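Visitor: mind folding the following:
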Amino acid sequence: MLTDGLHDVPRGKVAMVVTHLEMHAPAPTRPQPLPKGITFRQRQPDLAWYRDIFSRVGALDWLWYGRLKMADTDLSAILADPKVAFYTLTRDGRDEAILELDFRQEGQCELAYFGLTSELIGTGAGRFLMNEAIRLAWMQPITRFHVHTCTIDSHLALSFYIRSGFTPYRRQVEIDDDPRLSGLLPEAAAPHVPIIRP
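Guide: Next comes the predicted model:
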């Protein structure tokens, strides 16, 4: 158990505070039309599509890396699982968002990944996508919809989830190898998180 006060993070590691949030009934949504020129659609992703959209939405700006370090066979199993659903927003023929809903735990849905590329931020597309996430999750027989975010993600993420009707219920500290030092991500990724070399 951690005690109060400061705790050293080993060199070569990243540390983040993870906040877990949940809702136990559909949250009311604020109507948001889909911005002009953008379409919403479901995807049956392959590895190339998924790794591309995952990287463009989160890896370079926010240090998303969990799915990038997975073996192809393990990630392919998730992508092919009928209890995991994938959606995107498309503009000018290019997908610019990820919405991943994971129903593998009975009676629950995890908002596993949610985000937009910089091309759509500020257009209202994020609110539209969250409205769809809430609608689609609660169309299934669930009693809990949950998500987590962390302090190396966008500083807007936590407040957005709370405004969307999720309630924080748990906080954890996570420490992991810095993915930029292993070459998984470029060293220029997520400049708001400094690299501290071993």
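Visitor: C-alpha from now on. contacts and neighbour counts both.
Guide: Will do.
Visitor: show me the contact partners of the longest helix seen in the chain.
Guide: Counting by DSSP state H, the longest helix found in the chain is helix 125-138. Residues from elsewhere that reach helix 125-138 (C-alpha atoms under 8 Å, 6 or more residues apart in numbering): 25-27, 29-35, 99, 101, 109, 111, 115-116, 120, 145, 164.
Visitor: so which of these belong to strands?
Guide: L99, L101, C109, L111, G115, L116, F145 (DSSP state E).
Visitor: and of the residues you listed, the nearest to E174?
Guide: The closest of the ones in strands among the contacts of helix 125-138 to E174 turns out to be L111 (C-alpha to C-alpha; 19.1 Å).
Visitor: just checking, the closest one touches R104?
Guide: No. Taking contacts as C-alpha atoms under 8 Å, L111 lies outside contact range of R104: 11.5 Å.
Visitor: neighbour-wise, which of the two wins?
Guide: L111 (20 against 14; other C-alpha atoms under 10 Å).
Visitor: ok, now which ones touch that one?
Guide: Taking C-alpha under 8 Å, 6+ apart as the criterion, L111 is in contact with L99, E100, L101, D102, A133, F145, H146, V147.
Visitor: out of those residues, who's nearest F160?
Guide: V147 (11.7 Å).
Visitor: here is the second sequence; please produce its structure so I can put it next to the first one:
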Amino acid sequence: MTETIAVTTWHLEQNAAADVVPVAAPDGLDLRVVRAELIGPEFARFLYTAVGGPWTWTDRLPWTYAQWQDWLAKEGLETWVAWVSGTPAGYVQLEPHRDGEVEIAYFGLLPHFIGKGLGGHLLAYGLQRAWDLPDRHPALPPTRKVTVHTCSLDGPAALRTYQSRGLRIARTETSHQPATPPPGPWPGA
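Guide: Next up, the predicted model:
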């Protein structure tokens, strides 16, 4: 019999740009947040595995190169990358939906940068970009809501970070999943 664990998932939302709670970038870091306008499957998969490996992000590990290409070609999908002294430190990926909802599809930091005050700043920046996404993609409807979900497998500060940037819990659910160890940033890590 496969061992299972209870996983709580929180679905959060924000209903107005004015609800974003900004936070200053940490002092003393050469930090830039840049939109990856020419992102390819290699870099997208790198970010996904490097950030999500410690937190059991596994849904996209089996994706083919073509599946990554299709995902990245979605109208309005944006990936914003935090760079510290020329090194990728984390990212926030925005996925617009045709009804005016923009989902924070992925957000997080590489392990080396956790605890340095970058997460709140990057998330607030990403939220602001979600609200002004139609300015960069005129074919999209105006943003009416920004959503994200996090679960009890994510980093211990994830839920608190989302709430401190102005997102509110819309619903909570609990499911049982097979107990699997986090994959790490690369196979066998």
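Visitor: before we move on, back to that, ranking the ones in strands among the contacts of helix 125-138 of the first structure by neighbours, who comes first?
Guide: Going by other C-alpha under 10 Å, C109 tops these with 27 neighbours.
Visitor: surely that one touches E100?
Guide: No. Under the criterion of C-alpha under 8 Å, C109 of the first structure makes no contact with E100, lying 10.0 Å away.
Visitor: now the aligned residue in the second structure for F103 of the first structure, nearest residue through space, not along the chain?
Guide: Matched across to the second structure, F103 of the first structure falls on P96, judged by TM-score structural alignment. In this structure, P96 of the second structure finds its nearest non-sequential neighbour in V102, 4.2 Å apart by C-alpha to C-alpha, 6 or more residues apart in numbering.
Visitor: distance of the one you found from F43 of the second structure?
Guide: 22 Å (C-alpha to C-alpha, to the nearest Å).
Visitor: do the same with L127 of the second structure
Guide: 22 Å.
Visitor: for Q14 of the second structure, same thing?
Guide: Note on Q14 of the second structure: its distance to F43 of the second structure, by C-alpha to C-alpha, is 29 Å.
Visitor: ok, Q93 of the second structure next?
Guide: On the measure of C-alpha to C-alpha, Q93 of the second structure and F43 of the second structure end up 13 Å apart.
Visitor: in CSV, list the ones in strands among the contacts of helix 125-138 of the first structure along with distance to T19 of the first structure.
Guide: As requested, these are exported to CSV (distance: C-alpha to C-alpha, whole Å):
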residue, distance to T19 of the first structure
L99, 19
L101, 18
C109, 17
L111, 13
G115, 17
L116, 20
F145, 14
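Visitor: closest to A80 of the first structure among those?
Guide: Taking those together and measuring to A80 of the first structure by C-alpha to C-alpha, the closest member is L101, at 13.0 Å.
Visitor: for stretch 92-110 of the second structure, the distance to its chain's centre please.
Guide: 7 Å (C-alpha atoms, centre = their mean, to the nearest Å).
Visitor: what sits against the residue nearest the centre of the first structure?
Guide: With distances taken as C-alpha atoms, centre = their mean, Y113 lies nearest the centre of the first structure, 3.0 Å away. Neighbour list for Y113 of the first structure: I98, L99, E100, L101 [criterion: C-alpha under 8 Å, 6+ apart].
Visitor: quick check, the third one in contact with A85.
Guide: By that I understand E100 of the first structure. Yes. With contact defined as C-alpha under 8 Å, E100 of the first structure and A85 form a contacting pair (5.8 Å).
Visitor: can you give me the helices in the first structure?
Guide: 47-54, 60-62, 72-80, 125-138, 157-163.
Visitor: quick one: the third one to helix 47-54, angle?
Guide: Computed by axes from the mean of the first three to the mean of the last three C-alpha atoms, to 10 degrees, the angle separating helix 72-80 of the first structure from helix 47-54 equals 80 degrees.
Visitor: got the contacts of Y113 of the first structure as TSV, with distance to F160 of the first structure columns?
Guide: TSV is the format used below for the contacts of Y113 of the first structure (distance: C-alpha to C-alpha, whole Å):
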residue	distance to F160 of the first structure
I98	16
L99	15
E100	17
L101	17
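Visitor: same check for these, but in the second structure.
Guide: Among these, the contacts conserved in the second structure (both residues aligned by TM-score structural alignment, their matches' C-alpha atoms under 8 Å) are I98, L99, E100, L101.
Visitor: any idea how far F145 of the first structure is from the last one?
Guide: The reference is to L101 of the first structure. Separation of L101 of the first structure from F145 of the first structure (C-alpha to C-alpha) stands at 10 Å.
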